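Colleague: just a sequence and a predicted model for now, questions to come.
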Amino acid sequence: MGEYKPPFTITNKILSYVSSISEKIGRITATSNMETKPHLRRNNRIKSIHSSLKIEANSLTLGQVRDVINGKIVLGEKKEIQEVKNAYAAYEHLSEINPCNVQHLKKFHGIMTKYLVKESGEFRSGEEGVFNGEQCIFMAPPARFVPQLMEELFAWMQEAQEDIHPLILSSVFHYEFVFIHPFSDGNGRMARLWHTAILAKWKPVFEYIPVESQIEKFQDEYYEAISQCHVAGESTIFIEFMLSQIDKILTDISTQIGEQNKYLPEPVQKLLEVMEYDVPYTSNALMEQLGLKAREGFRRNYLHPAIELNLIQMTIPDKPNSRNQRYVKV
């Protein structure tokens, strides 16, 4: 190992999370083929993009983000719409990333910040701080040290990947990257993208697991963990935080991709497969997707069982027969 070693301690809690996550990933990979679930893959990617941008104060809703990605006209700030387009372009090429290549990092920063940042694809020349809203968590190292710090971080990662588990390695990189804060803008988005890229090199299924959405749910705790690590001078607390969130999201994903759904009636499974999450559908739209013409059979065999199992919810539950009724996969 080279001279530079990011300080952290591998605790029993970390080892327990690594074991739990590895077991869940193995079970997901063995029981579910993501390649056969394009709706789920696409929906999770949209969730990743929406959540990562929301952490950075992008105000577009999940539905608006989906519309931008689908090429629809969205009323919103030009900057925020461009952020979505850029993030989608970056995530669509995630599998091409070599996480140990600093030139790839700069290239993808250029994609992520296209038209938005003057120093797009280049390390910062000015001084920066890490903020949670208006609160400054800490001031980043001076700009003149950034190239050397990044070179050392990538050199360490290149060597450490042989000895340190990717779950730990990705979390250490994430914290160290945020601490160095190498770019004038887009550091949080890049840290989360690179974290996912490292995990996806280990297990490709991570490309479609929205870890970012879990971070967004616990955003204050995310920044608090970063702040505590800065005070402690090492990243152990952040590693534990990130592994706990990955462990939680995998529990949700196991349910999503149908690990339990294999016991569902076939019509219900088919209905769930044609629905995207958080998208409201009319009964006519669902029947069309399924190629059905008999409304009563659709309600009896597909819709009502899914509602009873709490897999689909009505948008107007107190008026089940409303002509404005829509159905949402939950």
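Modeller: In hand now; what should we look at?
Colleague: please make it C-alpha for all contacts and neighbour counts, starting now.
Modeller: Fine.
Colleague: now the strands for the stretch 201-330 of the chain?
Modeller: Remark: strands assigned in the stretch 201-330 of the chain by DSSP state E, counting those that start in this stretch are 312-314, 327-329.
Colleague: the ones you listed: which one's closest to Ile137?
Modeller: strand 327-329 (38.0 Å; C-alpha to C-alpha).
Colleague: what's in contact with stretch 56-76?
Modeller: 46-47, 50, 54, 80-81, 84-85, 88, 188-189, 278-279 (C-alpha atoms under 8 Å, 6 or more residues apart in numbering).
Colleague: cutoff 10 Å now
Modeller: Where contact means C-alpha atoms under 10 Å, 6 or more residues apart in numbering, the residues beyond stretch 56-76 that reach it are 42-43, 45-47, 49-54, 77, 79-89, 131-133, 186-189, 216, 278-279.
Colleague: ok, back up a step: in TSV, list the strands of the stretch 201-330 of the chain along with distance to Phe108.
Modeller: Listed next are those as TSV, based on distance: least, C-alpha to C-alpha, whole Å:
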stretch	distance to Phe108
strand 312-314	38
strand 327-329	33
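Colleague: show me where the stretch 101-250 of the chain has its helices.
Modeller: With helices called from DSSP state H, counting those that start in this stretch, the stretch 101-250 of the chain shows them at 102-112, 146-160, 166-180, 187-202, 211-217, 219-232, 236-256.
Colleague: in helices, which of the contacts of stretch 56-76 appear?
Modeller: Judged by DSSP state H, the contacts of stretch 56-76 include 42-43, 45-47, 49-54, 79-89, 187-189, 216 as members of helices.
Colleague: quick check on those residues: which are buried?
Modeller: Buried members of the ones in helices among the contacts of stretch 56-76, scored by 16 or more other C-alpha atoms under 10 Å, are 43, 45-47, 49-54, 80-88, 187-189, 216.
Colleague: use this one as the comparison:
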Amino acid sequence: MDKYQSFYQPDSDISELVQHIEVLLTEWAERIALISSQQGLTLQHRSLQASLALDHNSLSVVQLQELAAGKRVVALVQDIRQAKNALALLQQLDSLKPYQSTDLRRAHAAFMATVVSDAGQYRQQGAGVYEDHKLVHMPPAPSKVEVLVDELFDGLQHEQLHPLISSSLMHYQLAYIHPFSDGNGRLCRLWQQLILIQWQPSMAYLPFTAVLKEKARDYQKTLRQAAPKYDATNFILFMLRSIQESLTAELQQLAQSSITQPVVLPDQPLVNLSQFVQLKAQKVKGKTPGPWYKTEDQILKKLKKDNRLSAKTIADELGLSSRAIEKQLAKLKAEGKLVRTGPAKGGRWQVVA
């Protein structure tokens, strides 16, 4: 067999997880049938934002929703382009077939339009996946990409595997092949979701990528550890546990939101309402403009205390990627809130804001 073909070992934990997820999905489908279209869209936007964030896109859920509503959003130009493309691609999900390589390229063309010059085309050059300047994965040669993708799609389409397992294998193997020059992470997660939606339409509203975002380091680590062994067992287990966790959390959230209790108002107000209105107005006035400013505030606060901190150190302390912090630092410099003095190594930050 081709050495790039992925394998997994039958495991009792996998069987138990599949069975438990199927039970949860029955309840999930019933709940989803009762939610409003706006609630469904919110769930999809949460999932989309989390997947974009895993590829270091800086937009928050609120910003993504505002972008979808046609409002102006302040963020990096490339991040806005990718988010707009992803929102457009969200509208095309029904037309995409998970076992058609032409649809994979079509989805990449839509997602990376105006972002990269080779959108919709398999990469024509060698590639390497790096972490902190360290090579962690060397994908197959460009000449093998098309053949490997076609073999993968054909094999998984005809192999008798549970969709939860085959979708995880699709995710793992596409990440290993690394078909495109950029945007592979988002496409891998989307293609797993497509297989799951084909199996259970209610999976279109499960934001399991939000769990992957919360466990970003474990997610990337599990994906890297599997690749050298050509064994996706651990990755399948990780994905199944993430889906199970997402289902459990979202079902609890929907259950809580559906509980309504009658509100009994007293005949006379218990407080001076004019004072309450004044206090409320003060709180609104002093409120931070939006959640996307939190990271900036944390960075500036840390640099005020220690102006020698590196992007990696800040990233570790905030639980974010170095690339995400570097983007925020560049944005703060462009806005005139930060000034860098001295060499790249050993220099200092000056907080202007």
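Modeller: Everything's here; your move. Being a predicted model, the structure only gives us computed values, none of them experimental.
Colleague: distance to Thr11 of the first structure for the helices of the stretch 101-250 of the first structure - can I get that in TSV?
Modeller: Formatted as TSV, these follow (distance: least, C-alpha to C-alpha, whole Å):
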stretch	distance to Thr11 of the first structure
helix 102-112	29
helix 146-160	18
helix 166-180	11
helix 187-202	20
helix 211-217	21
helix 219-232	15
helix 236-256	8
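Colleague: contacting residues for the closest residue in space to Ser6 of the second structure that isn't next to it in sequence?
Modeller: Spatially, and ignoring its direct neighbours in sequence, Ser6 of the second structure is nearest to Tyr230 (5.2 Å; C-alpha to C-alpha, 6 or more residues apart in numbering). Counting by C-alpha under 10 Å, 6+ apart, Tyr230 of the second structure touches Lys3, Tyr4, Gln5, Ser6, Phe7, Tyr8, Tyr172, Gln173, Tyr176.
Colleague: which of those still touch in the first structure?
Modeller: Retained in the first structure by both residues aligned by TM-score structural alignment, their matches' C-alpha atoms under 10 Å are the following of the contacts of Tyr230 of the second structure: Ser6, Phe7, Tyr8.
Colleague: could I get those residues as JSON lines with distance to Ser322 of the second structure, neighbour count and secondary structure?
Modeller: Formatted as JSON lines, those follow (distance: C-alpha to C-alpha, whole Å; neighbours: other C-alpha atoms under 10 Å; DSSP: H, G, I helix; E, B strand; the rest coil):
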{"residue": "Ser6", "distance to Ser322 of the second structure": "30", "neighbour count": "20", "secondary structure": "coil"}
{"residue": "Phe7", "distance to Ser322 of the second structure": "32", "neighbour count": "14", "secondary structure": "strand"}
{"residue": "Tyr8", "distance to Ser322 of the second structure": "32", "neighbour count": "15", "secondary structure": "coil"}
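Colleague: ok, these vs Met138 of the second structure, which is closest?
Modeller: Using C-alpha to C-alpha, those come closest to Met138 of the second structure at Ser6, 15.3 Å.
Colleague: please tell me how far the closest one sits from Glu296 of the second structure.
Modeller: Distance, Ser6 of the second structure to Glu296 of the second structure, by C-alpha to C-alpha, to the nearest Å: 41 Å.
Colleague: do the same with Gln65 of the second structure
Modeller: 20 Å.
Colleague: end-to-end on stretch 173-182 of the second structure?
Modeller: 16 Å.
Colleague: which part of the first structure lines up with that stretch?
Modeller: The aligned range for stretch 173-182 of the second structure in the first structure is 176-185, by TM-score structural alignment.
Colleague: now that stretch: buried residues?
Modeller: For stretch 176-185 of the first structure, by 16+ other C-alpha under 10 Å, it's Glu176, Phe177, Val178, Phe179, Ile180, His181, Pro182, Phe183, Ser184, Asp185.
Colleague: need the residues you listed in TSV (columns: distance to Ser254 of the first structure).
Modeller: Compiled in TSV, these are given as follows (distance: C-alpha to C-alpha, whole Å):
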residue	distance to Ser254 of the first structure
Glu176	30
Phe177	30
Val178	30
Phe179	33
Ile180	35
His181	34
Pro182	35
Phe183	36
Ser184	37
Asp185	34
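Colleague: which parts of the stretch 251-353 of the second structure are strands?
Modeller: 338-341, 348-351.
Colleague: now, of those strands, which is deepest in the fold?
Modeller: Mean neighbours per residue, mean count of other C-alpha atoms under 10 Å, is largest over the strands of the stretch 251-353 of the second structure for strand 348-351, with a mean of 18.
Colleague: so what's the gap between that one and the chain middle?
Modeller: Centroid separation between strand 348-351 of the second structure and its chain, computed with C-alpha atoms, centre = their mean, to the nearest Å, is 32 Å.
Colleague: repeat for stretch 116-129 of the second structure
Modeller: 21 Å.
Colleague: Provide the contact partners of that stretch at residue level.
Modeller: Counting by C-alpha under 10 Å, 6+ apart, 78, 102-113, 134-143, 145-146, 176, 178-183, 224 sit against stretch 116-129 of the second structure.
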